[in-house]
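**Q** sequence first, predicted model second:
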Amino acid sequence: MDTEKLVQRFLHYVAFDTQSDEDNDQVCPSTPGQKVLAQDIADELKKLGLTEVDLDDNGYLMATLPANGVDEGPTVGFISHLDTSPDAPGGDIHPKVCRFDGKDVVLNDEKGIVFPVNAFPEIKKYEGQDIIFTDGTTLLGADDKAGVAAIISAVEYLLSHPEIPHGKVRIGFTPDEETGRSAAKFDVEKFGADFAYTVDGGELGGLEYENFNADNPVVTIHGIGVHTGDAKGIMKNALSVAAEWQQALPEGEKPECTEGREGFYHVYKMDGDVETCVLHMLIRDHDRDHFERRKAFLDQMAVFFNQKYSEGTVEVAHHDVYFNMLEKIQDGHMNVVELARKGMQAAGVTPVVAPIRGGTDGAQLSFRGLPCPNLFTGGANFHGRFEYLPVDSLHKACETVVEIIKRAYTLKVY
């Protein structure tokens, strides 16, 4: 595997500004840069010699690595997303490759930005390795352009090594994953894989097939605005009710207080004034029963507030986004997980199985009939200015994809 070429491919992809826009749900992709990158990659795939390269009007790109010396067996798929998170600046990225010596890394001399090792001590395990950082003003985009680079480099490797037999492979790259809308327009039937993997995980060794159930409720609070001089007994300040709502959520069941399989309630955005206030929330839980009880608790809170402040003060609109893929994976598809384990081990990677405190496209796709566990990309600190990507880990992500492809055609039940 040509590591330098792999790194240059990744650096080429992050030069494209592909931040998605969660507020723009009228068009897909939500930002034009995603389609620009998709077209660039489509041209690249054709030059590499892949077949059935198809880029649709919504920015979904699919292609085929034809079978080589194998007549039967399943079609395996690999999926990554083209967009980057809107949670931090994502345009005009200036990546830098540094040999990490275990000490703080100066990211930006001009602005005095330093990567603080004490704040992110987990990076110490990569001492002595080359790591790709940002200049401290933007995110890096390893989520998920590292996955895109790993997949394309893997199929390029197999194309250049025709002595390696393998079955048919489908690859897919999607827009707007960070908005939660990516899988909605993904054509599972056209993709045509029997099972797949999203290459969208974090640090080295990550293998995930269990994720949160997710509801994104919107809580609308209706107040009454009058002149403050005449407000007594009349004004109902929606902002005050919103603050009370936040305080009424169970103490200790918020993201900053939970880990592992512990679920939470989270108010992540509030807009409004005295008359109307809108709270955007997350409800997350790995257990489906607990998840449904959390949703019911919010409804009960609304009943209480409406009794206290008058009917119609609080409205709760639930929006289920995805469910725990474990429900589908454990129902006859654990061999797909075992295939990933063997692929990692063959690449010299120790699998690290843990529940995702989030979701992937694979969660929605698994419920649409495409079993789809998640594989690591090697990156860390996603969605922020201190995101980084160890080069060795990216290389191992690519090798893992190759090793899975080499073994996929032997899978008998899928």
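**A** Happy to help now that I have it.
**Q** contacts, neighbours, all on C-alpha from now
**A** Will do.
**Q** mind listing the helices for this protein?
**A** Listed from the start of the chain, the chain has helices (DSSP state H) covering 3-14, 32-48, 142-159, 188-191, 238-248, 288-309, 326-329, 334-346, 361-367, 391-408.
**Q** ok and the fifth one relative to helix 288-309, angle-wise?
**A** When axes from the mean of the first three to the mean of the last three Cα atoms, to 10 degrees is applied, the directions of helix 238-248 and helix 288-309 differ by 140 degrees.
**Q** show me what helix 238-248 is packed against.
**A** In terms of contacts (3 or more Cα pairs under 8 Å, 6 or more residues apart in numbering; DSSP states H and E), helix 238-248 is packed against strand 218-222, strand 264-272, strand 276-285.
**Q** out of the helices of the chain, which gets nearest to residue 119?
**A** Closest of the helices of the chain to residue 119 is helix 142-159, at 19.9 Å (criterion: Cα to Cα).
**Q** ok, structure two:
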Amino acid sequence: MQHIIDRFISYVIIDTESDSNSDTTPSTKKQWVLAEKLVEELKTIGLQEVSIDKNAYIMATLPSNVSHEVPTIGFISHFDTTPDFTGANVKPQIISNYDGKDILLNKEQNIILSPNYFKDLLQYKGQTLITTDGTTLLGADDKAGITEIVTAMEFLINNPEIKHGKIRIGFTPDEEIGRGAHHFDVEKFGCDWAYTIDGSQVGELEYENFNAAGAKITFKGKSVHPGYAKGKMINSMLIANDFISELPRGETPQKTKGYEGFFHVHHLTGSIEETVLELIIRDHNKKKFIKRKELIAKIAKKFNKKFAKQFGEDIVIAEIKDQYYNMKEMVLPVKHIVDIAEQAMLELGIKPIIKPIRGGTDGCQLSYKGLPCPNIFAGGHNFHGKYEYVPVESMQKAVDVIVKIAELTAISKPI
């Protein structure tokens, strides 16, 4: 397991935070640092056709070692981390033989990772955990996935007696800001299907996800000396607050689960003259997804009508952009690719947890680009924050699943 630990840590200590406000790909220059490191590592372990394009998309090949025809499959992960929480100066901590009690992440700031709050921790008593130091995220989303794919390919190279077909691997930038598949060359990748290794706890196997959109809403105002503001001042921050209050109160991430959709306000910056609200819109059901977008437009129209005479023009400007769609529609016609992954887990004694993703992966967009792409666990928990952790044993199990999928796909007779 030390090999996995060392590889994972070598990735997470490199800051790869993406930036939704950038119009470049990758969105931040620092993502190139890990991308270039990965290219060299893939060559070192013996993969072939290792390439990186101008947008930092990495691809490589493990050639087939069987004589019969086998589908070409792929494994995909992303190397950026979310801008929701800092990924700079990550200092991983190793908790060996976890005792099931509170973990003091940061003594100075009294930051504690507790099973009283994060009950999933108790599943990993006796295992080795990698945590943050309480001041950054960890980056297991999705550097755990990259670790697992590279380790699985290295294992297959070093154990040629394990039969497999041609395998392609792909690593992408900017998944966390919804652009991971935007410049992914599906034709160049050349796979019949693929799997993203980007899920959470052991056993997760997902082929349904949210339909997703992002909204940027700009509120205008008029600044006047507060002592003489009656009937004249328009405070854009207060209008933004009123707008948020119009959204369904129970339909937020912290109050929904399963197939329930939500509105999530994630950034709000402003002054009297102008306030910008950013939120995301999520729903598994396409009709409900459309209605959610329509509600944003309806509320904006209501405010514009209310202030039309006083302001003289639209006071609320709502821009909504679709990000990705539910992959279920693309995967169901080739459901056997999910069945193979499920069988791989069962043969390894892992209980499959088949459920909808309350989020998205590169696989969502890739499925609509012609590459069916279910999602498999990478093992981490509490992504996007200081309480993030990953059990090393879970990463090893993900490696085993990748290897087993490769084996099962190489069986000449149908599974």
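**A** It's in. Since the structure is predicted, the reported quantities are computational estimates derived from the model, not experimental observations.
**Q** deepest of the helices and strands packed on helix 238-248 of the first structure, which one?
**A** Neighbour counts (mean count of other Cα atoms under 10 Å) averaged over each of these peak at strand 218-222, with a mean of 23.
**Q** now do that one: which range of the second structure does it align onto?
**A** Per the alignment by TM-score structural alignment, strand 218-222 of the first structure matches residues 216-220 in the second structure.
**Q** superposed on the first structure, what's the mean shift for the matching stretch?
**A** Here stretch 216-220 of the second structure is compared with the first structure after superposition; its mean distance to the aligned residues, by mean Cα distance after the TM-score superposition for the first structure, is 1.6 Å.
**Q** just give me the residue right at the centre of the first structure.
**A** Per Cα atoms, centre = their mean, the C-alpha nearest to the average position across the first structure is that of residue 360, at 5.0 Å.
**Q** what residues are up against it?
**A** Contacts here follow Cα atoms under 8 Å, 6 or more residues apart in numbering; on that basis residue 360 of the first structure touches 177, 198, 200, 374.
**Q** repeat that with 10 Å
**A** 80-81, 177-178, 180, 182-183, 198-201, 208-209, 211-212, 322, 325, 372-374 (Cα atoms under 10 Å, 6 or more residues apart in numbering).
**Q** now do residue 119 of the first structure
**A** For residue 119 of the first structure, the contacting residues are residue 104, by Cα under 10 Å, 6+ apart.
**Q** ok, residue 7 of the first structure next?
**A** By Cα under 10 Å, 6+ apart, the contact list for residue 7 of the first structure reads 97, 132, 146, 149, 150, 153, 391, 394, 395.
**Q** what's the closest non-adjacent residue to the first one?
**A** Here the nearest residue to residue 97 of the first structure in space, its sequence neighbours aside, is residue 132; by Cα to Cα, 6 or more residues apart in numbering that works out to 4.4 Å.
**Q** aligned partner of the one you found in the second structure?
**A** Taking TM-score structural alignment, the alignment pairs residue 132 of the first structure with residue 130 from the second structure.
**Q** may I ask you to confirm that that match is in contact with residue 92?
**A** Yes: with contacts counted by Cα atoms under 10 Å, residue 130 of the second structure reaches residue 92, the gap being 6.3 Å.
**Q** which neighbours do these two share?
**A** The contact sets of residue 130 of the second structure and residue 92 overlap at 8, 9, 138, 389 (Cα under 10 Å, 6+ apart).
**Q** whereabouts in the second structure does stretch 263-279 of the first structure align?
**A** In the comparison with the second structure, stretch 263-279 of the first structure aligns to the range 261-277 (TM-score structural alignment).
**Q** thinking again about what came up before, of the contacts of residue 7 of the first structure, buried ones?
**A** Among these, those scoring as buried are 132, 146, 149, 150, 153, 391, 394, 395 (criterion: 16 or more other Cα atoms under 10 Å).
**Q** name the nearest residue to the aligned partner of the second one in the second structure, sequence neighbours excluded.
**A** Read it as residue 146 of the first structure. Under the alignment (TM-score structural alignment), residue 146 of the first structure maps onto residue 144 of the second structure. Spatial nearest neighbour of residue 144 of the second structure, chain neighbours left out: residue 378 (5.9 Å); criterion: Cα to Cα, 6+ apart.
**Q** quick revisit: distance to residue 57 of the first structure added to the helices and strands packed on helix 238-248 of the first structure, as CSV?
**A** Putting those into CSV (distance: least, Cα to Cα, whole Å) gives the following:
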stretch, distance to residue 57 of the first structure
strand 218-222, 30
strand 264-272, 31
strand 276-285, 30
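**Q** nearest to residue 120 of the first structure, out of these?
**A** Ranking these by distance to residue 120 of the first structure, with Cα to Cα as the measure, places strand 264-272 first at 23.6 Å.
**Q** can you list contacts of the closest one?
**A** 215-222, 238-239, 242-243, 245-246, 249-258, 277-285, 291, 294-295, 298.
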